[in-house]
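1. Curious how this folds, go ahead:
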Amino acid sequence: MRIIIAEDNTLLREGLALLLESEGFEVVAAVDNADGFLDRLDEADAAVLDVRMPPTFTNEGLRAAAEARSRRPGFPVLVLSAYVEDRYAGELLAAGAEGLGYLLKERVGRVAAFVDALNRVAAGGTVMDPEVIAQLMSRRHMDDPVRSLTPREREVLGLMAEGLDNLTIAARLFVTETAVSKHIGNIFAKLGLAATDSGHRRVLAVLAYLRDENPPASISV
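-> Predicted structure coming up:
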C-alpha cells in the first residue's frame, strides 16, 4: 500500500516513514505542509497527516484532507492530533466518515494498534480515538439517553465507535461475543438506533448520534 505522510515535525515525520516502511507499506512521500501533500496525492492509496501544519498551525491538515477527498472521493485519510480536539473531529466527519480516522499522536507508539487503524481506514472503515469518543459522550445533556447506558455499555459503545467488530470487542473486554452482542442490542435500543449489524455503518450511526445534540428517533444503518 502506498502512503503519503504530511507532518511538519521532522522527527515524527521521519519516524512515521520508518515505522510504516518496516511494516510493509510503501511511503511515496513524506512532506511538511498541506500543499506538498496535495501535489503528491495521485501517487498514494492513503494518507497520514497532522491536523495542524504551516502556515497558521490551525486546521491545514483538515482542509487538505477535505480537498483530497473532493479530488478523489473516498480517499482514505488517517488524521493525527497532539490533543483531543473533538471540534476538529466533528469537522472531519461532517462530509462522511467512510475511510477516515482521527487519532491522538501518542497512539503511534502502540505500533500494532496504529498499523491496524491505518489498515482499517484504508479498507474504508472509520477509526476514532477513544479519548475523543469519551469527550463526546461526556458532553451529552443529563436527560440524554446516553446517560442511561450502564458503565459496560458505555465501554462497548466507545469500542464500537473506534470501529472494532464484536469479536475484537469481546477479546478487549474478556467477555464472550454473545455478551457483546447483547450489550450492543441494549445500546441501540436505548439510543433509538436500528440494530442492523452491518460493519462500519453502525459506527457511523453511533458517531452521528454522539455528534447530534438532537438526534432523530431512528438512524438507518
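2. going forward, measure contacts between C-alpha atoms and count neighbours the same way
-> Noted.
3. what about residue 176, neighbour count?
-> Neighbours of residue 176 under the rule other Cα atoms under 10 Å: 13.
4. residues touching it, list them.
-> By Cα atoms under 8 Å, 6 or more residues apart in numbering, the contact set of residue 176 is residue 170.
5. Alongside the first, I'd like the structure of this one:
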Amino acid sequence: MRVAIAEDLVLLRQSIARLLTQNGMEVVAETGDAAGLIDAVVAHRPDLVIADVRMPPTFTDEGAKAALLLRDRFPAIAVVMLSHIVEPALAMRLAADRPARFGYLLKDRVLDLDDFVAVVRRVAAGGTAVDRQVIDHYLVGSGLSPREREVLGLLAQGLSNLAIARSLVVSERTVDSHLASIFVKIGLPQDADHNRRVRAALLWLRGTGASTDVPPGGGNLPSQA
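-> You can find the predicted model right below:
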C-alpha cells in the first residue's frame, strides 16, 4: 500500500510515517500543508491519504477541503482524516455519498498503534471508520435504545458483527437482532441488492433517514457484514 501523509506537526507526521513503514506500507510523500498534499497525490497517486483536517495557513478546514477535492478527482483513493476536535459536520461533508474508503479519527483517542494500523488497512480495503465520539454527538434522542446506540457506535468504528458481539459479551445473534431493529428505525427495509450497513452510514452522515427519529448526523461502516 502506498500512502501520502499531510500533517503540519513534523514530529507527528514522521511518527506516522515510521509506524506505517514498519508495518509494510510505503510512504510516498510527506507534507505539512494542503497544497502540498494535492501536489503529492497528483505526482505519486497513492492508494491512501492521511491528512489533518486543519492545516496552514488558516488552520480551519484546509485539509478537509483538500480531501474533498481529491475524493472527487480520484474516486478510488482512500482517505483517513485526523482531527483534534469533534467536527460532525465536517465528517458528514467528507463522507457524503461515499462512506467507503473513508476514516475520521480524533488524534487524542488513538490510544493503540496496532488499532490505528488496522483502521488504515480497513479503510484502504474499502471500509469506513468514524470515531465513536463523532457518532455519539448525534445519537442522543435518536429513538434508538441505549444498547442500539452502543451497537451503532461500535459499527461506526468498523467492527464486524462478531467483533461487536465479543466487545459487548453477547451472542452474534443478539447483535443481528439489534442491527435489524436499528435498520427498521432508520427506515432501511430488507434488501438483498444493497448493503444496508453502508446505506445506514449514508443516512446517518447525511441526516436524510426516512424515519423522523433519525437525527441529523451519522455513523459509518465497512462494506463487510
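6. Superposing both, give me the TM-score.
-> Once superposed, the chains reach a TM-score of 0.87 (TM-score structural alignment, normalised by the length of structure 1), with 211 aligned residues with a Cα RMSD of 2.3 Å.
7. Surely residue 83 of structure 1 touches residue 104?
-> Yes. At 6.4 Å, residue 83 of structure 1 counts as touching residue 104 under the criterion of Cα atoms under 8 Å.
8. which of these two has more neighbours?
-> For the pair residue 83 of structure 1 and residue 104, the greater number of neighbours falls to residue 104 (19 against 13), based on other Cα under 10 Å.
9. Give the aligned equivalent of that one in structure 2.
-> By TM-score structural alignment, residue 104 of structure 1 lines up with residue 106 in structure 2.
10. Any figure for the gap between its match and residue 86 of structure 2?
-> From residue 106 of structure 2 across to residue 86 of structure 2, the span is 7 Å (Cα to Cα, to the nearest Å).
11. just residue 75 of structure 2 next, same as before
-> 25 Å.
12. Compare the two and say which is more crowded by neighbours.
-> Between residue 75 of structure 2 and residue 86, counting by other Cα under 10 Å, residue 86 is the more crowded of the two (17 against 11).
13. so where is the helix of greatest length in structure 1 in structure 2?
-> In structure 1, taking DSSP state H as the definition, the longest helix is helix 177-191. On structure 2, the counterpart of helix 177-191 of structure 1 by TM-score structural alignment is residues 172-186.
14. what number of residues lie near the nearest residue to residue 187 of structure 1 once chain neighbours are set aside?
-> Nearest non-adjacent residue to residue 187 of structure 1, counting by Cα to Cα, 6 or more residues apart in numbering: residue 153, 6.4 Å away. Counted by other Cα under 10 Å, the residues lying close to residue 153 of structure 1 total 19.
15. Which of the helices or strands spans the residue mapped onto residue 153 of structure 1 from structure 2?
-> Correspondence of residue 153 of structure 1 to structure 2, assessed by TM-score structural alignment: residue 148. Taking DSSP states H and E as the definition, residue 148 of structure 2 sits inside helix 146-156.
16. what's near enough to touch the residue most central in space within structure 2?
-> Taking Cα atoms, centre = their mean as the criterion, residue 103 is the residue nearest the geometric centre of structure 2, at 2.5 Å. Counting by Cα under 8 Å, 6+ apart, residue 103 of structure 2 touches 79-81, 119, 123, 128-130.
17. my guess is it is in a helix, correct?
-> No. Under DSSP: H, G, I helix; E, B strand; the rest coil, residue 103 of structure 2 falls outside any helix and is assigned strand.
18. before we move on, the earlier item: from the contact counts, what lies against the longest helix of structure 1?
-> Contacts defined by 3 or more Cα pairs under 8 Å, 6 or more residues apart in numbering; DSSP states H and E place helix 177-191 of structure 1 against helix 151-161, helix 166-173.
19. all strands for structure 1, in order.
-> For structure 1, the strands defined by DSSP state E cover 2-6, 26-31, 46-50, 77-81, 100-104, 126-128.
20. for the ones you listed, which one sits closest to residue 14 of structure 1?
-> The closest of the strands of structure 1 to residue 14 of structure 1 is strand 26-31. By Cα to Cα, the value is 7.5 Å.
21. sorry, back to before: ok, the residue nearest to the centre of structure 2 to residue 110 of structure 2 distance?
-> Residue 103 of structure 2 is 13 Å from residue 110 of structure 2, by Cα to Cα.
22. now do residue 164 of structure 2
-> Residue 164 of structure 2 is 19 Å from residue 110 of structure 2, by Cα to Cα.
23. Neighbour count for the two, which is higher?
-> Shown here are residue 164 of structure 2 and residue 110; by other Cα under 10 Å, residue 164 has more neighbours (23 against 13).
24. Pull the contacting residues for that one.
-> By Cα under 8 Å, 6+ apart, residue 164 of structure 2 lies in contact with 151, 154-155, 172, 175.
25. Would you confirm that residue 140 of structure 1 contacts residue 213?
-> Yes. Contact status for residue 140 of structure 1 versus residue 213: in contact at 7.3 Å, counting by Cα under 8 Å.
26. Same drill for the two, tell me which one is more crowded.
-> Each of residue 140 of structure 1 and residue 213 has its neighbours counted (other Cα under 10 Å); residue 140 has more, 16 against 12.
27. Please name the residues that touch that one.
-> Contact analysis of residue 140 of structure 1 by Cα under 8 Å, 6+ apart lists 146-147, 210, 213.
28. Which two of the residues you listed have the greatest separation?
-> 147 and 213 (13.2 Å).
29. Can you tell me which of the helices and strands packed on helix 177-191 of structure 1 is most buried?
-> The highest average neighbour count among those, using mean count of other Cα atoms under 10 Å, belongs to helix 151-161 at a mean of 20.
30. once aligned to structure 2, how far is it on average?
-> Its aligned residues in structure 2 lie a mean 1.3 Å from helix 151-161 of structure 1 after superposition (mean Cα distance after the TM-score superposition for structure 1).
31. quick one: residue 87 of structure 2 and residue 135 touch, right?
-> No. Look at residue 87 of structure 2 against residue 135 with Cα under 8 Å: they stay out of range, at 10.2 Å.
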